[in-house]
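*Asks:* here are the coordinates; sequence isn't available:
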C-alpha cells in the first residue's frame, strides 16, 4: 500500500520540479561512485521507547533544503523504511566492518521488533508521539509488505549478530521465528490451491507475490546460518508460489516476468519486484535449481529486454516509461546480481552493472539519480518528459544505496556502472488512434479510466467492427525480421482475426481468442514474423469478427540491441528473440 502512496507523491512532485535545479544536480560524473551513508544518517533519528534505544527513518525529504517531511495521515516513520535501512547498515558492516553501521542496524532492528504484535504480525507506522498507528490502512496489524520486509531485516541481521553479538542475535531469532509462525498461518490457509484468471493458473496462497519476496529473502538469510526445519518449510511454500506465478518467453508476453498481484496475469510493475532476487538467493541456499532457473528466465527475458529498451515503470501490457524510481531499478540490479551468484555466469554481473548505470546518468533524463557527494538518492524521473523529481526520501535513498553496495561488491558489475547507452534498436509502439480509416467505420474511444481493473490502456482505443480496415505509415530503421503484436481486449464469448498487411502484401494475422472468463486487455502476437526492409511501409489491419477494441500495435525487431559506451570503448548488447539468445560483445 505504501508504494501507491509514494507514486501519488511522485506525481505531485513532478508538477513542482525545477528544470534549472535539475540541470545542476544532474551533471554526470565519470568517477567511481562510492557508497555514502550521509543522507541516510541524516534521515534517521535516535529515539528511546520503553527504555530501549531505537532508530527511526523519516520518510520524505524535499528539495531544495532536504528537511524531514512526514507522511501526512500515516506517521513519521515506518517499518517499511526502517527495516530496509537496517539492511543497508548490515551490508556496510559486513563489507567494511563499520561499527557505527552495526550499532545503527541494531537500533533499527530494535524498532522493527517493537512494531511486532504478539501473534507475529506487524504494525507499520508510528505517530509523532512515537505511539503506534494501529488503524491506518498502511499501518494496521497484518502480514503485508512491512512484515515481509521485517523478516528480511531480521533474517539477515540474525546472521550478522550471531557472530557479532550472540545475545542480541537470540532476541532476533525469537522475533523472527514468531514472524515465521504468522507467515505460516498466512500461507497454510490456502496452500496448494489455485484459481483461474483469464485462463492462467494462479497460486492463491501467496497474495502479494512481490511483497512476499522480501519474506523469502529473510528466510534464506536465516537458513544460511541456522537450517531449521520450520524455516525450510516456509521457504518451500513461498518459493513454490513465487516460482509458479511466471509466464511468457522471449517472444510471448509477459516475457518470463514474475508477476506481483494474483488478480492480474497482465500487470507487471518494476517497484518491489524482488521475486528473481529472492528465488535466486533461496534457490542457491536450498539447492533448488528450479528456482534458480526461474530467476534466470526473468533475467534473460524481461530484465535483459529492459537493458535494451531502457527502464520502465510498468507494463500492463504496454510498457510505460513515465514514473521510473530507484526501487524498480534496484530490483533489476539485485536480481541480476543474485543470478550471477547462483549460476557463476559473469554475464549477469555485467547486466547488474548496466542496470545500475541508471543511477549514474544512463537514463531517459540523462540525470545522475544518486549523488555520491551527499548520499542522496533522488525520488524518480519521467522518461517521457525528462523531468526529474529531486526530492530524496528514505525509499529512494535506501534503494540507491543497496544497488551501489551490491554493484561495488562485484568487480565485473562495478566496471559497467558508468556505461552510457548511445543507440537502441528495439520495439516501437504505434497507437491505434493514430491509424487512418481505410474501410468501414472504426470508432476512436476515450476510456473513462486508463485502468481496466487488471491492466492499463496506453491512451485512446479504437473499436473495430467486422471488415473495418485501418492503416498507418511506419518507419523501419533497420532491415530484418519483425514480430508484430497488438494490445487488445479479449472479450468473453467473442472471437475474431486481425489480418496484417504490409505494402499490399498479406503477411500475417493475429488470432483473437475469446476470454475464458471476463474481458481483459492483453498483448496478442501475430502468427508469423515479418521481414521488413529499411524505410517507410504501409501497415494495414483488417478485422474479421463482431467487435474488437484495439489499444496499440507493437513492432518488435526479432534481433534487438543497445549500444553502450564505457571507459572509451563501445559494447553492443544483442538479443535474438527467436533463438532465445543474449550476447554482450
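*Replies:* Received it, and whenever you're ready, just let me know what you need. Here the structure is a predicted model, which is why all the values come from computation and not from measurement.

*Asks:* going forward, measure contacts between C-alpha atoms and count neighbours the same way
*Replies:* Fine.

*Asks:* OK, contacts around residue 562?
*Replies:* For residue 562, the residues meeting the contact criterion (CA atoms under 8 Å, 6 or more residues apart in numbering) are 307, 308, 309, 421, 422, 423, 424, 425, 426, 572, 573, 574.

*Asks:* nearest spatial neighbour of it, chain-adjacent residues omitted?
*Replies:* Distances taken as CA to CA, 6 or more residues apart in numbering place residue 424 nearest to residue 562, at 4.4 Å, with adjacent residues excluded.

*Asks:* that neighbour against residue 309, yeah?
*Replies:* Yes: distance between residue 424 and residue 309: 7.1 Å, which falls inside the contact criterion (CA atoms under 8 Å).

*Asks:* name the residues that touch the helix or strand where residue 54 lies?
*Replies:* Secondary-structure element containing residue 54, defined by DSSP states H and E: strand 52-57. Residues lying outside strand 52-57 but in contact with it, judged by CA under 8 Å, 6+ apart, are 40, 43-48, 77-78, 81-82, 85, 104, 106-111, 394.

*Asks:* here's the one I want to compare it with:
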C-alpha cells in the first residue's frame, strides 16, 4: 500500500451501521413526467421538463440501465414500458459506423457535435447490462445487435470514463456469453489502459488515474473490479482497492460522504472543493461498493455502500435530503447553502440506479 493510505479514514473494526432512512417504495412518477414517446428529456425547471434542452444519449442510456435494474428487482410494469422507449432512442442515435450521437433537440433534430466518449461508454454499459439481465429474448437480441455494431470503437477510446463505462458493459456482455478470446482481449486491453494511467500519476501522496479528481470518480476503479471478476487478475483488484481508499480520504469526513465539488474539483497538491456536490458521484460510490462486496464478500463495503446511499436521503454536508418523496425526483445537486431545486434526468436517474443497487441489502435484512 502507498504510504498516504495509513492516514486515510479507516473502516471501523466493528461495522456499526449508521442510522438509516427507510428505503422508500419505487416511485417512478417523475421519470414518467420527464419521458415522452421519444426519450427522457435532459433537464427540468424544478419539476417541469425543460423541452428547450432536448434529449441526450447519456441520460437515455442511464435510463435504460435503470429500467433493466428495476425490472430485475421488482418486475415493475412501468420499467418494461419505458425500457422500449429508451432502447429505441439509443438505436436511433447510433450512426452507420456504430458510434452514437449524443444530443437531440426537442424537434428531433440531431446536433452534430462530434459526440462523446462518455456517452458512448455509458451506452455500452447500459446495453451490456440489458444483454445480461434483459426481460425478453427480443429485447436482449436488439441490445446485442446495437452493442456489437458499436464494439469496433472500444479499442480506440481515450477518455478514462469512456473506457471505464465501456469496460463495465463489456464485462456484463461477457458474463452472458461464452467468454471468447476477442471479448477477453478487449477487457484486458481496456483494463490495462486504466492501470497504465494509474501508474503514470500515482506516487506516495496521490493514488489516482489522473492529476485531478473531477466527476463520476468511482466509476474508474469500479471498472477494474468488473475486469477482476472476469479475468481474476489480482492487479486489477489491488489497484481498485488502493484507489478507492485514496478517494475515501478525500470524500469521507466523520462517516459522511462529501462528493468532490464541481466548483474547483480536487487537484494534485491542492484542496478539495466541497460544493456543488452531484448525485452522479454518490451513485458511482454506491455502485463501486456494491461490486466490491460482490467480488470480495467483505462486509465493510456494505457499510460504505449504505453511507453513500444515505447521502441522497440527508446524511450529507447540509443534513438535507435530495430525494423528493412527493415527486419521486432527485435534486440536481447540493450547493453550499441549499439543495438545487431542479430535478433533472441525470440526478433522478442517479438516485434510482443507486436505489436498486442497495435495495436487496435492505429487503434481505
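*Replies:* That came through, no problem. No experiment lies behind these values; they were computed from the predicted model shown.

*Asks:* just the ones of the contacts of residue 562 of the first structure in helices?
*Replies:* Within the contacts of residue 562 of the first structure, residues falling in helices by DSSP state H are 307, 308, 309.

*Asks:* residue 267 of the first structure: which of those residues is nearest?
*Replies:* Relative to residue 267 of the first structure, the closest of these is residue 309; by CA to CA it sits at 17.9 Å.

*Asks:* now that closest one: how far from residue 411 of the first structure?
*Replies:* From residue 309 of the first structure over to residue 411 of the first structure the distance is 25 Å, taken as CA to CA, to the nearest Å.

*Asks:* same check, this time on residue 54 of the first structure
*Replies:* In this structure, residue 54 of the first structure and residue 411 of the first structure are 35 Å apart, going by CA to CA.

*Asks:* those helices in the stretch 51-200 of the second structure, which residues are they?
*Replies:* Per DSSP state H, counting those that start in this stretch, the stretch 51-200 of the second structure carries helices over the ranges 57-74, 77-93, 117-133, 137-150, 160-175, 181-201.

*Asks:* centroid residue for the second structure?
*Replies:* Centroid-nearest residue in the second structure, with CA atoms, centre = their mean: residue 284, separated by 4.5 Å.

*Asks:* and it, what pairs with it in the first structure?
*Replies:* Per TM-score structural alignment, the equivalent position to residue 284 of the second structure in the first structure is residue 331.

*Asks:* what sits against its match?
*Replies:* Listed by CA under 8 Å, 6+ apart, the contact set of residue 331 of the first structure reads 270, 271, 272, 273, 274, 277.

*Asks:* residues contacting the fifth one?
*Replies:* Put plainly, it is residue 274 of the first structure. Under the contact definition (CA under 8 Å, 6+ apart), the residues listed for residue 274 of the first structure are 210, 213, 214, 331, 332, 334, 335.

*Asks:* and which of the residues you listed is nearest residue 563 of the first structure?
*Replies:* For the contacts of residue 274 of the first structure, the minimum distance to residue 563 of the first structure (CA to CA) is 19.1 Å, reached by residue 332.

*Asks:* going by secondary structure, that closest one is in what exactly?
*Replies:* Taking DSSP H and E as the criterion, residue 332 of the first structure maps to helix 326-343.

*Asks:* mean shift of that helix relative to the second structure?
*Replies:* When the second structure is overlaid, helix 326-343 of the first structure sits 1.1 Å from its aligned residues on average, using mean CA distance after the TM-score superposition for the first structure.

*Asks:* show me which of residue 54 and residue 411 of the first structure is the more surrounded one.
*Replies:* Taking neighbours as other CA atoms under 10 Å, residue 54 of the first structure and residue 411 compare with residue 54 leading, 22 against 12.

*Asks:* I figured residue 348 of the first structure hits residue 336, correct?
*Replies:* Yes: in terms of CA under 8 Å, residue 348 of the first structure counts as a neighbour of residue 336; the distance is 5.3 Å.

*Asks:* those two - which one has more neighbours?
*Replies:* The neighbour comparison of residue 348 of the first structure against residue 336 (other CA under 10 Å) goes to residue 336, with 32 against 25.

*Asks:* just checking, the more buried one touches residue 277?
*Replies:* Yes: Residue 336 of the first structure is within contact range of residue 277, at 7.5 Å (criterion: CA under 8 Å).

*Asks:* re earlier: pull up the aligned stretch in the second structure for the helix or strand just after the strand holding residue 54 of the first structure.
*Replies:* Downstream of strand 52-57 of the first structure, the first helix or strand assigned by DSSP H and E is strand 60-62. Counterpart in the second structure of strand 60-62 of the first structure, with TM-score structural alignment as the criterion, is residues 43-45.

*Asks:* residues of the matching stretch that come out buried?
*Replies:* Neighbour-count burial for stretch 43-45 of the second structure, counted by 16 or more other CA atoms under 10 Å, picks out 43, 44.

*Asks:* re earlier: need the buried ones from the contacts of residue 562 of the first structure selected in ChimeraX.
*Replies:* What follows is the ChimeraX syntax for the buried subset of the contacts of residue 562 of the first structure, where burial is set by 16+ other CA under 10 Å:
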select :307,308,309,421,424,425,426,572,573,574
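
*Asks:* the contacts of residue 562 of the first structure in strands, which ones?
*Replies:* With DSSP state E as the criterion, strands contain 421, 422, 423, 424, 425, 572, 573, 574 from among the contacts of residue 562 of the first structure.
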